[in-house]
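Chemist: Sharing a sequence plus its predicted fold:
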Amino acid sequence: MYKWMIIGGGIQGSCVASRLLSEKKVTQEELIIIDPHAEPLERWRHTTGKIGMDYLRSPVVHHLDTNPFSLKQYASKHDYAASFRGQYKRPRLDMFNEHCLDLMEETGVMNCWKQGTVNRLSKTKNGWEVELDDASCVTSEKVILAIGVNHVPFYPECMDKYKKEESITHVFDMNHQLPDSGDVIIVGGGMTAGHLACTLSSNKNIQSVHLIKRHPFRINRFDSDPGWLGPKYMDGYHNVTSYKDRRLMIKEARNRGSVTKDLYKKIKKYERNGDLKVHTGDIKDMIETNGRFRLELQGGKVLEGSAVVLATGADIKMPGKSWIDPVIKEMNLPCAPCGFPVVSKSLEWKQGLYVAGALAELEIGPVARNIAGARKVSERITQFA
């Protein structure tokens, strides 16, 4: 039996794992990380690479190491050119990824890795047991649920029936490749859609690129105001005892569907050059005929393309719902009206079951899903470990 089991090896799970190991709260032999992919952060690296992200939105101090200056020192040590960009020194994506993987190697996270998909979680007399897709079972005294939200992409209602079509894909879908020719229509208005629009617009083999967004561009430097990282806003947040009100505060605090000023300027450049057409409005209907898609917007405008790519984010559901729901019912785990966990200050849900990422946001606040949130979660869990 392991001492700690982390389900999910993305940004959240890897951050917690490296901190537990570096602070010697657990040995490599006592820790296991279960993830569907072969390496840490594989989904993150795949998606950000696919859309052509070059620099992160978050600043230099937001990374997975405990030392806040670690990434800056890493850039200097490895002599990266143009390591950071802008006032807040946003790091190069490739450098950030290499820093993460080197950290995973140094702290021993790679030695605790087990590739597999969890099908069942259950409480045992001395801890917890998970059953994997190969029917094997793993037991541990404590479990951390670090499941990302991007496993369930959001499809607009009018496109739901086309999920299985090869010509329509979602950027969060690991199995579908982006189109490399034809007339491409992108749906979405946030950072992911913006990066993707610029990447496809620079591809000379693609005849045309259209970007459809529901609202005018929203320009914000970060996902949420930096005040949510500390007492400025979090003191008031923790004084709110209604989890329904906390959910509303999280929703209002997040700059969903927004882009940075740099990315906005880049999008406008492609638009001025005629490589990108931008449209604002809701999609009324979509019809596929003989491999061509016809999208009608509210107001009557009609667009046609050979491929549709969705950058519409994740479905608004609790991650891991299919195998977490039975545990919630069996153990009567406390949940808020939105269905998400109500946890203690240590992020413990009940009897050695802990949460990270989106599952921890009713305690951590609006930044929970981000890199800064991963740092906060890892600090909180190791503090009480």
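Modeler: Thanks, I have it. Numbers count the residues shown, from 1 in each chain.
Chemist: Every contact and neighbour count from this point should use C-alpha atoms.
Modeler: Noted.
Chemist: Do a quick rundown of the helices in the stretch 201-350 of the chain.
Modeler: 231-239, 243-253, 261-272, 321-331 (DSSP state H, counting those that start in this stretch).
Chemist: Could I get the buried residue list for the first one?
Modeler: Judged by neighbour count (16 or more other C-alpha atoms under 10 Å), helix 231-239 contains these buried residues: 234, 237.
Chemist: could you give the angle of it to helix 243-253?
Modeler: Here helix 231-239 runs at an angle of 150 degrees relative to helix 243-253 (axes from the mean of the first three to the mean of the last three C-alpha atoms, to 10 degrees).
Chemist: if we can go back for a sec, so which of the helices of the stretch 201-350 of the chain is nearest residue 382?
Modeler: Among these, the nearest to residue 382 by C-alpha to C-alpha is helix 231-239 (20.3 Å).
Chemist: Which helix or strand contains residue 197?
Modeler: helix 191-201 (DSSP states H and E).
Chemist: how far off helix 261-272 does that helix point, in degrees?
Modeler: Using the same axes, to 10 degrees, helix 191-201 lies at 40 degrees relative to helix 261-272.
Chemist: What is helix 191-201 packed up against?
Modeler: If you count contacts as 3 or more C-alpha pairs under 8 Å, 6 or more residues apart in numbering; DSSP states H and E, helix 191-201 packs onto helix 42-51, strand 182-187, strand 206-213, strand 258-259, helix 261-272.
Chemist: Those into TSV, with extra columns for mean neighbour count?
Modeler: Formatted as TSV, these follow (neighbours: other C-alpha atoms under 10 Å):
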stretch	mean neighbour count
helix 42-51	17
strand 182-187	23
strand 206-213	20
strand 258-259	24
helix 261-272	15
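Chemist: wouldn't residue 195 be in contact with residue 51 here?
Modeler: Yes - with contact defined as C-alpha atoms under 8 Å, residue 195 reaches residue 51; the gap is 5.7 Å.
Chemist: The helix holding residue 197 to strand 206-213, inter-axis angle?
Modeler: Going by the same axes, to 10 degrees, helix 191-201 makes 160 degrees with strand 206-213.
Chemist: okay, now the one to match up with it:
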Amino acid sequence: MNDTKTEQLKGITAGVNTDSGEDFFYSMEELKNLAEACGIEVKGELTQNLPRVHPALYMGTGKVEELKNLVEHMEADVVIFDSELSPSQIRNLEKDLDCEVIDRTMLILDIFGRRAKTKEAQLQVEMARLQYMLPRLVGTYVALGRQGGGSGFKNRGAGETKLELDRRKIESKIAYLRKELAKISEQRTVQRRQRQKNNVPVAALVGYTNAGKSTVMNAMLQTYGGGGSEVLEKDMLFATLDTSVRSIELPDKKEFLLADTVGFVNKLPHHLVKAFRSTLEEAAEADVLVHVVDVSSPEFETMMDVTEKTLADIGAKELPVIYAYNKADLAGVEYPQAAGDSVYLSAKERIGIDQLTGVLKRHLFSDYVRCTLLIPFDEGELVSYFNEHAAVLETKYEEDGTKLTVECRRNDYEKYKSFVVK
């Protein structure tokens, strides 16, 4: 799609409202934002209420005529439909409207293609794009295909042969991408196993695109430090396509990993959910999810529903969830405040991070034990170990050793139980 500064594409958005719900209007608004994220200037919108979409044209014939007039009047280059269109619908609409027709899925795939920076994200987007294209090859060369008559390979039409060659090419490319992604997924699994072996708990940031997940991650890193650089933080749809995992070390020596994941969106193409499954597994394997919500958006409840549905799709439905209601400064609600598993904060202002951490600690470190140990002087390295890996609340030097009151992991408590004193 053309994205040059000199010649911006002009587009019209179109949609059919089949359930007369409020969600439809938000979906159309979001489609406009997606188009603009793709460098298309939206010049108009056309919607229709129907009990079901038209099988051949998606919209009614009269409405398509109206759309054609709007395209001519606005000199539009492209019409963007809010739902995924069938190959025949795209073909029929392009013929009737005499301009390029794309659907929401193509638009999202295009944005993902632009944003993908790492090898894994690029492979995932390419695979989703090819899987989307495969059924849409049908009919592309239908006119050529009919030229050949009779039976046998020699008599087949050039178009049919070309179609099959293209199909085979795409299928073999998908198989290759699948193998490459499986290798990366295996590396990710090995890293996850290593983390589990080290007993480091994991929290994953999930939520709608542009809710502020990366801002929350960076606010945590700035507040507490830890391992790794900050992540890309930008006010745009799908700024993050790769899972970034960073280590957060709290002042009381408690440490956990925080994963930033790809944002969700309404009607996220299922090919993309499938392609990004290995990336999203970071969320499914976490100990707790932090559902970041843009509470300043009037549609935040719809966004929450979409996120919860997508989490159910990837098998992360049963995990404990902390709700981080972000952008509270823009929503005009009182912040920082925490009640149960809900926290109101402004990640951009770095206000409410302490409250969020408090709720996270309750979930991630529930197995920590407070105890007093008497460590003989000749076991000095144990004192160093607890100073490094536990919160040492009090240190006393007694005749027969060092007395430490600590808050430590249960497995450390079990391991050094013999030193525990009443």
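Modeler: Nice, I can see it. Computed from a prediction, not measured in an experiment: that's the story for all the values here.
Chemist: Once they're superposed, tell me the TM-score.
Modeler: Laid over one another, the chains give 0.25 as their TM-score (TM-score structural alignment, normalised by the length of the first structure), with 158 aligned residues with a C-alpha RMSD of 6.8 Å.
Chemist: so which of the helices of the stretch 201-350 of the first structure gets nearest residue 120 of the first structure?
Modeler: Taking the helices of the stretch 201-350 of the first structure one by one with C-alpha to C-alpha, helix 321-331 is closest: 5.3 Å.
Chemist: mind listing what's buried in the closest one?
Modeler: Those would be 324, 327, for helix 321-331 of the first structure by 16+ other C-alpha under 10 Å.
Chemist: ok so, going back, flag every buried residue along the helix holding residue 197 of the first structure.
Modeler: Quick answer for helix 191-201 of the first structure (16+ other C-alpha under 10 Å): 191, 192, 193, 194, 195, 196, 197, 198, 200, 201.
Chemist: hmm, back to that, out of the helices of the stretch 201-350 of the first structure, which is closest to residue 35 of the first structure?
Modeler: helix 321-331 (14.9 Å).
Chemist: what helices or strands is the closest one leaning on?
Modeler: Other elements packing on helix 321-331 of the first structure under the criterion 3+ C-alpha pairs under 8 Å, 6+ apart are strand 118-123.
Chemist: Name the next helix or strand following the strand it packs on along the chain.
Modeler: Following strand 118-123 of the first structure toward the C-terminus (DSSP H and E): strand 128-132.
Chemist: Tell me the buried residues in whichever helix or strand comes after that following strand?
Modeler: Where DSSP H and E defines the elements, the next helix or strand beyond strand 128-132 of the first structure is strand 137-145. Neighbour-count burial for strand 137-145 of the first structure flags 138, 139, 140, 141, 142, 143, 144, 145 (criterion: 16+ other C-alpha under 10 Å).
Chemist: Return the closest of these with respect to residue 354 of the first structure.
Modeler: residue 144 (4.5 Å).
Chemist: Would you map the helices across the stretch 51-200 of the second structure?
Modeler: 61-74, 87-97, 104-115, 119-133, 142-145, 158-197.
Chemist: Which of those sits closest to residue 421 of the second structure?
Modeler: helix 158-197 (28.4 Å).
Chemist: Now do the closest one and helix 119-133, the angle between them.
Modeler: 140 degrees.
Chemist: picking up where we left off before, just the closest of the buried residues of helix 191-201 of the first structure to residue 245 of the first structure, please.
Modeler: Nearest member of the buried residues of helix 191-201 of the first structure to residue 245 of the first structure, counting by C-alpha to C-alpha, is residue 191, at 27.2 Å.
Chemist: now that closest one: how far from residue 219 of the first structure?
Modeler: 10 Å (C-alpha to C-alpha, to the nearest Å).
Chemist: what do you get for residue 249 of the first structure?
Modeler: From residue 249 of the first structure to residue 219 of the first structure the distance is 20 Å (C-alpha to C-alpha).
Chemist: just to revisit the earlier point, how about the helices and strands packed on helix 191-201 of the first structure in TSV, adding distance to residue 107 of the first structure?
Modeler: What follows is those, written out as TSV (distance: least, C-alpha to C-alpha, whole Å):
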stretch	distance to residue 107 of the first structure
helix 42-51	18
strand 182-187	40
strand 206-213	42
strand 258-259	34
helix 261-272	35
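Chemist: so which of the ones you listed comes closest to residue 5 of the first structure?
Modeler: Using C-alpha to C-alpha, these put helix 42-51 closest to residue 5 of the first structure, at 18.9 Å.
Chemist: Tell me what angle the closest one forms with helix 191-201.
Modeler: Using the same axes, to 10 degrees: helix 42-51 of the first structure against helix 191-201 is 50 degrees.
Chemist: other SSEs contacting helix 42-51 of the first structure?
Modeler: Counting by 3+ C-alpha pairs under 8 Å, 6+ apart, helix 42-51 of the first structure packs on helix 191-201.
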